[in-house]
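1. No letters, just coordinates:
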């Protein structure tokens, strides 16, 4: 019973934190702001989450659960079209994207509390993206890339676009840029590629 109440309270705090992030951004999501939102003292909040970093990592873990729940097949692999939709959705929640990007940047420093979360997350995401690419496009992608070799590039595009978009939203259309990248992964027409690559083939106009 106590455990259930604790879990319910933690879930309430995470929802409140997401609300504060959406309203005030990463820097504005202070422990005092979240504590006030859920009717706790800051010390009371620390009973559930000992640091701000621990709270924000828990928010990101919760976000990942929601996102993957809506973007995966029944076997757990992602779908390209729903990944595309997720990028569009992220463009509507800059506070959460800012929190993810800020913690990601900080996590590369030695001993940062979010380091383990991001290391584990990237291992899982690369595997998921490789499985998605194999399902969608087969075993070989343009440039003779395997899905396993292309997966880190896909993840890098996702996260790199977020940084560029956060810095200058007016000059970077994140969903459109991601769709452009997806087009690069799609196998081209073999006939068209042969015609383009064969310098001895004459065009209709040259005949």
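-> Arrived safely, thanks for sending. Note that the coordinates shown come from a computational prediction; the quantities given were computed from them, not determined experimentally.
2. going forward, measure contacts and count neighbours with C-alpha atoms only.
-> Fine.
3. Strands of the protein, start to end?
-> Secondary structure of the chain, counting by DSSP state E: no strands present.
4. Which residue ranges of it form helices?
-> For the chain, the helices defined by DSSP state H cover 2-28, 31-38, 42-48, 52-71, 80-90, 94-107, 115-137, 147-167, 174-185, 190-197.
5. List the buried residues of the first one.
-> If I follow you right, that is helix 2-28. Residues of helix 2-28 classed as buried by neighbour count (16 or more other CA atoms under 10 Å): 10, 13-22, 25-26.
6. Just list what it packs against, helices and strands only.
-> When contacts are defined as 3 or more CA pairs under 8 Å, 6 or more residues apart in numbering; DSSP states H and E, helix 2-28 sits against helix 31-38, helix 52-71, helix 94-107.
7. Now do the shortest one against helix 52-71, angle only.
-> Okay, so that is helix 31-38. Angle of helix 31-38 versus helix 52-71, following axes from the mean of the first three to the mean of the last three CA atoms, to 10 degrees, is 60 degrees.
8. try this one side by side with the last:
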């Protein structure tokens, strides 16, 4: 690859990232159905055909936005390979991180509600995401149980579903409260009450 080709490739990647950032904001503001590719293109300073060069359909853009968010958060969640109580703590830390990313929280909350419709392009994505989120929490609670850190009577499967539901519900409350709800604080208090060790 020549230096000129490398520059072109880097420029293309930067433009793709810019499109994803603007699309993330637009989907958060207007939802998937209300967002317009032409408006996203205008915000990026490119033509509608220019946007379609990077993302040929609105569905492909939406899925790229969702996958990008998961990739970034997944890498952060896996740093140091936390398990058990440490993994649960990292989930609470994610709530703290999200408190500084209103656009992403808004996007997720709007799309998760829209995607309950079976014909929504992100329906399969959210079904899969909730399944893997609960499975990850079940694993963390199971590891905490095996380490003797979980209070008697706390079932990892039930606790995992409660935790994911609490995380999502807190995000909606946080958005509606003008971002004043202490998502991480409430989440920590919930998990702390389930453990026999400091959290």
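-> Okay, I see it. Model, not experiment: these values are computed from the prediction.
9. The aligned residue in the first structure for residue 71 of the second structure: how many residues sit nearby?
-> Taking TM-score structural alignment, residue 71 of the second structure has residue 65 as its aligned residue in the first structure. For residue 65 of the first structure, the number of neighbouring residues by other CA atoms under 10 Å comes to 11.
10. same check, this time on residue 121 of the second structure
-> Residues near residue 121 of the second structure, counting by other CA under 10 Å, number 17.
11. Please identify the residue in the first structure that aligns with it.
-> Taking TM-score structural alignment, the alignment pairs residue 121 of the second structure with residue 113 from the first structure.
12. was I right about its match contacting residue 104?
-> No: Residue 113 of the first structure sits out of contact with residue 104 when judged by CA atoms under 8 Å, with a separation of 10.8 Å.
13. just to revisit the earlier point, number of nearby residues for the residue nearest to the match of residue 121 of the second structure when sequence neighbours are not counted?
-> Excluding its sequence neighbours, the residue lying closest to residue 113 of the first structure (CA to CA, 6 or more residues apart in numbering) is residue 53, at 6.7 Å. By other CA under 10 Å, 14 other residues sit near residue 53 of the first structure.
14. and what of residue 133 of the second structure?
-> Residues lying near residue 133 of the second structure (other CA under 10 Å) number 15.
15. got it, and residue 56 of the first structure?
-> If you count neighbours by other CA under 10 Å, residue 56 of the first structure ends up with 23.
16. how far away is residue 182 of the first structure from residue 175 of the first structure?
-> Residue 182 of the first structure is 11 Å from residue 175 of the first structure, where distance means CA to CA, to the nearest Å.
17. Neighbour count: the two, which is higher?
-> Ranked by neighbour count (other CA under 10 Å), residue 182 of the first structure and residue 175 place residue 175 first, with 19 against 14.
18. Show me what the more buried one lines up with in the second structure.
-> Residue correspondence to the second structure (TM-score structural alignment): residue 175 of the first structure is matched to residue 184.
19. Let me know whether that match touches residue 93 as I believe.
-> Yes: the pair residue 184 of the second structure / residue 93 is scored as a contact, 6.8 Å apart, by CA under 8 Å.
20. For stretch 17-24 of the second structure, what is the distance to the chain centroid?
-> Distance of stretch 17-24 of the second structure from its chain centroid, counting by CA atoms, centre = their mean, to the nearest Å, is 15 Å.
21. oh sorry, the question was meant for stretch 58-73 of the second structure
-> The answer for stretch 58-73 of the second structure is 9 Å, by CA atoms, centre = their mean.
22. try stretch 29-37 of the first structure
-> With CA atoms, centre = their mean, you get 25 Å for stretch 29-37 of the first structure.
23. Likewise for stretch 9-16 of the second structure?
-> 23 Å.
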